[in-house]
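Asks: curious how this folds, go ahead:
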Amino acid sequence: MRRYARAMTGDQMAGDLCVEAMLQEHVLKPQPTEAPLPKTRIDLFSLLDSILADPAKLPVTNLSVPAFQNLSSRSRRALFLTAVEQLDSSAVESILKIGPEELANVLKEAERDLASSLATEVLIIEDEAMIAFQLKEIIESLGHNMVARATTREEAVNQARATRPGLMLVDIQLADNSSGLDAMDEIFKFHKVPSIVITAYPERLLSGRENEPAFLIPKPFRADHVKTVISQALLTQAAS
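Replies: Alright, predicted model coming up:
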């Protein structure tokens, strides 16, 4: 809740004060019998959002996440709850007190406005030319640019060092029989960058290895799924 409030108010102290105000009013303060304590995470987020949605209750601050600057308050809240907190649609509808169609429209508007704010250089680590081309078309449709493509571990490390990308799309099995995960490990030593693994071998990521990717897309992939995960990865990075 503190992460959500801080991102929405643009200030650490202001966000924490919103959470404190919610807890004081709805948890710590004695409640009438007909107003039971919140029982679920969704209940707590709903109470907090009622504070964040009221401009009169918020301090005037500059948003700490620059990518949010062009988004309305409701768009920011909807996008953050779905992409960063990863709540399902019904939960977000309950928190924001809107219906399914309205949420879909809000998210579509938010993603469109967010795309230009999050535009970045992308390194594609993929040895199959056709798949690399498909990924290039997808990222360009979001306003991003493929700064380079690598097909081996060594090439990936060299390209990352030279271009310092803002996002990496990584295949596991590369042309020299090396692993894209090993390339990621090497790159992370000098450049921490949001990374999405796109692979036909998702079972290889279930070993409990260090630096397992937070974002995974199995092959064959759908373009809309790739677009959603890219936005999630960049938004999570921007809000961290």
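
Asks: C-alpha from now on. contacts and neighbour counts both.
Replies: Noted.

Asks: and the gap between V65 and R153?
Replies: From V65 over to R153 the distance is 33 Å, taken as C-alpha to C-alpha, to the nearest Å.

Asks: of these two, who's got more company?
Replies: Here V65 and R153 are compared on neighbour count by other C-alpha atoms under 10 Å; more neighbours surround R153, at 25 against 18.

Asks: excluding covalently adjacent residues, which one is nearest to S90?
Replies: Setting aside the residues directly before and after it, S90 is nearest to P100 in space (C-alpha to C-alpha, 6 or more residues apart in numbering), at 7.7 Å.

Asks: thought that neighbour was touching S94?
Replies: No. In this structure, P100 sits apart from S94 without contact. The criterion is C-alpha atoms under 8 Å, and the distance is 9.9 Å.

Asks: hmm, back to that, for burial, what's the neighbour tally of the residue nearest to S90?
Replies: By the measure other C-alpha under 10 Å, the count of residues near P100 is 14.

Asks: which residues are in contact with it?
Replies: The neighbours of P100, taking C-alpha atoms under 8 Å, 6 or more residues apart in numbering as the test, are S89, S90, E93.

Asks: second chain to compare with the first, below:
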Amino acid sequence: MSLGQQLAPHLPFLRRYGRALTGSQSEGDRYVRAALEAIVAAPEEFPRDVDPRLGLYRTFQAIWSSTHPAEDAAREEASGDQEAIARARLARIAPLSRQALLLTAMEGFTNEDTAYLIDTSEEEVESLVAEALREIEAQTRSRVMIIEDEPLIAMDLETIVRDLGHDVTGVAVTRDEAVALAMEDRPGLVLADIQLADDSSGIDAVKDILAEFNVPVIFITAFPERLLTGERPEPTFLITKPFQRSTVKAAISQALFFDQSTVPTI
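Replies: Coordinates of the predicted model:
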């Protein structure tokens, strides 16, 4: 099997990681393309002593670490541009902390694998994850709407949201309910399942809501690769079912980082 064939199944998930890390479809995909170009240009340098997925993420990490700007954070935040604000916020947290959180909580890597990916120890990974959660939770507070037709999952999501210090505006189980609830009480974040109770679509509900006002959205699906096809539109934030509570917490924290309404007054 060629290297390309070995890496292909992992690309949708690397794209998810890149987008979560940058908060942008275009920016996340740009880093993924850069990693793939580096592999094509020097295939002999690709790590062959580890699982292909680890090698792929390791290459991505090298690209990110070498190009991610950390300076001028204050100036960027003062500019008022949404992506500049996000970069400024992210710069307040050590990049390794942010990466450790997403690699473990969202991408499902073990502490051992994460330590390999970011060149540190397993003990340091634990410390970095705890640090990132403290910093992120201290900077983001919002009101969250949940679109989910499974009562137990909805209750679990509501508990997670409240544990993070956010309020829940309500739970909708159909497209029409979701739109009505959003119009009645505008949320600062939406958690949306894909398949809803009346066979309507959470994607359609989100499109209707976004036609009225901008709000960050996290989609919840058992098949994230089906939403990362390379066609537009695609979601920036995805949670895979069945999910871990830590995954939801990481995704919520990252999504709110890129919401201008939660930026503190300067």
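
Asks: what's the counterpart of the residue nearest to S90 of the first structure in the second structure?
Replies: In the second structure, the residue paired with P100 of the first structure is E122, using TM-score structural alignment.

Asks: helix/strand/coil for E71 of the second structure?
Replies: At E71 of the second structure the chain is in coil, as set by DSSP: H, G, I helix; E, B strand; the rest coil.

Asks: and it, how many neighbours?
Replies: Here the neighbour count serves as a burial measure; for E71 of the second structure (other C-alpha under 10 Å) it reads 11.

Asks: leaving out chain neighbours, which residue sits closest to it?
Replies: A91 (7.9 Å).

Asks: same deal with E77 of the second structure?
Replies: Leaving out its chain neighbours, E77 of the second structure is closest to I85 (C-alpha to C-alpha, 6+ apart), at 4.2 Å.

Asks: before we move on, back to that, now for the residue nearest to E71 of the second structure: which residues touch it?
Replies: Under the criterion of C-alpha under 8 Å, 6+ apart, the contact list for A91 of the second structure reads A70, E71, A73.

Asks: where's T169 of the second structure, which helix or strand?
Replies: In this structure, T169 of the second structure is located in strand 167-172 according to DSSP states H and E.

Asks: by how much does that strand deviate from the first structure on average?
Replies: In the superposition with the first structure, the aligned residues lie an average of 1.2 Å away from strand 167-172 of the second structure, counting by mean C-alpha distance after the TM-score superposition for the first structure.

Asks: returning to what we had before: tell me which of the contacts of P100 of the first structure persist in the second structure.
Replies: Contacts from the contacts of P100 of the first structure that recur in the second structure, judged by both residues aligned by TM-score structural alignment, their matches' C-alpha atoms under 8 Å, are S89, S90.

Asks: which one of the contacts of P100 of the first structure has the most neighbours?
Replies: E93 (19 neighbours).

Asks: now do the SS call for it.
Replies: helix.

Asks: ranges for the strands of the stretch 51-200 of the second structure?
Replies: Chain-ordered strands for the stretch 51-200 of the second structure, with DSSP state E, counting those that start in this stretch as the definition, fall at 143-147, 167-172, 189-193.

Asks: please work out which residues of the first structure line up with the longest one.
Replies: It refers to strand 167-172 of the second structure. Alignment of strand 167-172 of the second structure against the first structure: residues 145-150, by TM-score structural alignment.
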